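Asks: Quick one: sequence and predicted model below, then my questions.
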Amino acid sequence: MKYQLFFFSSFISFIINAQVTGVWKGVLIRDGQKLDQASIIYFDFGKEPITREELPGKDGYVVRVLKTETKNGVIKGKQSTIVKKKDLYGNRWCALEFEMAYVDSTGYLQGKFFSLECRGVSGKLVCFKVSETVSKEKTVIELQSWRPIFLDDIKKGRKSREIRDQERKNFQFEPIYFDYDKADIRPEYEAFLNRIVYVINSHSDLRVRVTGNTDADGSDQYNIGLSERRAQAIIDFFVKAGLKRDRIVIDFKGEKNPVSDNKSEEGKQLNRRVDFEFI
């Protein structure tokens, strides 16, 4: 499964570039457990570190004191005294120990957990940083609405929202150029187009406008049709690459939006293009 790519067999593989501070929330995935069965975990690495565990869709929870130490970028944590809890029939709150680290490539706090108190309890964890406080009060199930979104991010191999927002902010669009009187995508542009698909699919609220253009050769009516075919070729590529059609807006200008003159072959080539913008 794709979510297995989030984890490494050794903590040597972790690349650390920042001290882990503040509040993180995420999921605990027990060994042998399906991803959608993962429970909820909060870490508060403040002056008095604590954890909070919740069961999805249920009101049981436990808040514990967390004892931590950091060595070579790896945080080792051990749950101790229970601060507050609500038990549920059939569930046992096992004291857990953690080994975790911040991973540059994903923007997540990742690692593993195990229990010396409960035999056979072990697994992996993935958390993201939040601007929240860790509650010591009863569980509000409606506030767990972030969990299925996060699980989908893990399942599809998406990076943290913070990293994705930075990738979107830094993304540089380039025109896609076409041969004379053609609407075929040149192979050298496919990697760039796939990067556009990746960025859009990483943001649920993002769409892209695709605008076809031509040089001035031919009639206005013909060039309108040609610019539409060029834009449609890009759309077909996007859909085949996994982008939903309703996240693409098509536009076509014919020869009416040149970026260079049409008196030279070089100028005409610059006008035979498709432009992009996020919307």
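Replies: Structure's in. What do you need?
Asks: C-alpha only now, for contacts and for neighbours.
Replies: OK.
Asks: didn't I41 look like it was pressed against I50?
Replies: No. Counting by Cα atoms under 8 Å, I41 does not reach I50; the two are 10.6 Å apart.
Asks: If you count surrounding residues, which of these two has more?
Replies: I50 (26 against 21; other Cα atoms under 10 Å).
Asks: ok, now how distant is the residue nearest to A183 when sequence neighbours are not counted from A241?
Replies: Leaving aside its sequence neighbours, A183 sits nearest to R230 (Cα to Cα, 6 or more residues apart in numbering; 4.6 Å). Look at R230 and A241: by Cα to Cα, to the nearest Å, they are 17 Å apart.
Asks: Of the two, give the one with the bigger neighbour count.
Replies: Just comparing R230 and A241: by other Cα under 10 Å the higher neighbour count belongs to R230, 27 against 13.
Asks: my read is that one is in a strand, agree?
Replies: No. Counting by DSSP: H, G, I helix; E, B strand; the rest coil, R230 falls outside a strand, being helix.
Asks: okay, now the one to match up with it:
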Amino acid sequence: MKYQLFIFSMVVSLITNAQVTGVWKGVLIRDGQKMDQASIIYFDFGKEISTREELNGKDAYVVRVLKTETKNGVIKGKQSTIIKKKDLYGNRWCALDFELAYVDSTGYLQGKFYSLECKGVSGKIVCFKVSETVSREKTIVELQSWRPIFIEDLKNGRKSKEIRDSERKNFHFEPIYFDYDQAEIRPEYDAFLKRIVYVINSHTDLRVRVTGHTDADGSDEYNVQLSERRAQAIIDFFVKAGLKRDRIVIDFKGEKNPIGDNKSSEGKQLNRRVDFEFI
């Protein structure tokens, strides 16, 4: 499955203090457990390094001191003294050991956990950085609403919000050009169009406007229809590549918005295009 590949294919960077300082939150996925069953964990890499574990949907938690050392880009952590906790009948708070690494390509802190105290307790962990403090008070279940969203991100192989926002902000749009009187997409644009699909699918609130254009040859009516066919060709490509149709807005201008001189062949080529815009 996508999230399995996502979790296990790690490209680790050398960890710096700036990368890990602060608070991270994420999920603990026990071996043999479905991701939807994962529990919650917070790491506070501040002056007093600690962890907070929570059960999903229940007022049960434990806050512990975390002893750490970093070597070759890997944080090794060991939970020790309990600072505060609230138990739940049938649940045992097993002291955990962690091996974590920051992954440049995803922006996550991830790795594995295991328990020397409780036999058979082990699994994978994935966390993202937040601008929060780690509470030592009762669990407010409503504040766990981020968890299903994060799990859905992992299942779909999405990077951290910080990385995704950077990719969106720095994405450079280019027009897609067409041959004379044609609406077929040139093969050299396939990779670029798939990158657009990737960026949009990485954000739940992002759409794209696709606007078709033509040169000035032919009648106004014909050129409006041709610009629509060009925009529709892009939409068909996007949908086939995995983008939902309701995340695409179509527009077509015919010959009304030239960017080149329609008196030259070079200018006409510039006008035979489709433009893009995130909305």
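Replies: Done, it's in. Because the structure is predicted, anything quoted here is derived from the model rather than measured.
Asks: OK, contacts around Q144 of structure 2?
Replies: N56, G57 (Cα atoms under 8 Å, 6 or more residues apart in numbering).
Asks: what secondary structure does N17 of structure 1 sit in?
Replies: Going by three-state DSSP: N17 of structure 1 is coil.
Asks: residues touching the closest residue in space to it that isn't next to it in sequence, list them.
Replies: For N17 of structure 1, ignoring the flanking residues on the chain, the nearest one in space by Cα to Cα, 6+ apart is D104 at 6.7 Å. D104 of structure 1 makes contacts with F14, I15, I16, N17, as judged by Cα under 8 Å, 6+ apart.
Asks: Go again with 7 Å.
Replies: The contact partners of D104 of structure 1, by Cα atoms under 7 Å, 6 or more residues apart in numbering, come to I15, I16, N17.
Asks: Tally up the residues packed near the last one, please.
Replies: N17 of structure 1 is flanked by 10 other residues according to other Cα under 10 Å.
Asks: what's the helix or strand for L151 of structure 1?
Replies: Per DSSP states H and E: L151 of structure 1 is located in helix 146-155.
Asks: next structured bit after that helix?
Replies: helix 161-170.
Asks: counterpart of that following helix in structure 2, which residues?
Replies: Mapped onto structure 2 with TM-score structural alignment as the criterion, helix 161-170 of structure 1 occupies residues 161-170.
Asks: May I see the buried residues of the helix holding L151 of structure 1?
Replies: R147, F150, L151, D153, I154, K155 (16 or more other Cα atoms under 10 Å).
Asks: Correct me if wrong: the last one contacts Y3.
Replies: Pointing back at K155 of structure 1 there. Yes. Proximity of K155 of structure 1 to Y3 meets the contact threshold set by Cα atoms under 7 Å, at 4.7 Å.
Asks: now the end-to-end length of stretch 211-220 of structure 2.
Replies: 16 Å.
Asks: Now N72 of structure 2: closest residue in space, sequence neighbours ignored.
Replies: That would be L14: by Cα to Cα, 6+ apart, it lies 6.6 Å from N72 of structure 2.
Asks: ok, the one you found touching G73?
Replies: Yes. With contact defined as Cα under 7 Å, L14 of structure 2 reaches G73; the gap is 4.1 Å.
Asks: residues contacting V27 of structure 2?
Replies: A38, S39, I40, I41, I125, V126, C127.
Asks: now do P56 of structure 1
Replies: P56 of structure 1 touches S39, I40, counting by Cα under 7 Å, 6+ apart.
Asks: I'd like the distance between it and G123 of structure 1.
Replies: 17 Å.
Asks: Also S115 of structure 1?
Replies: Applying Cα to Cα to S115 of structure 1 and G123 of structure 1 gives a distance of 10 Å.
Asks: Strands of the stretch 51-200 of structure 2, start to end?
Replies: 61-71, 74-86, 97-103, 108-114, 122-130, 176-177 (DSSP state E, counting those that start in this stretch).
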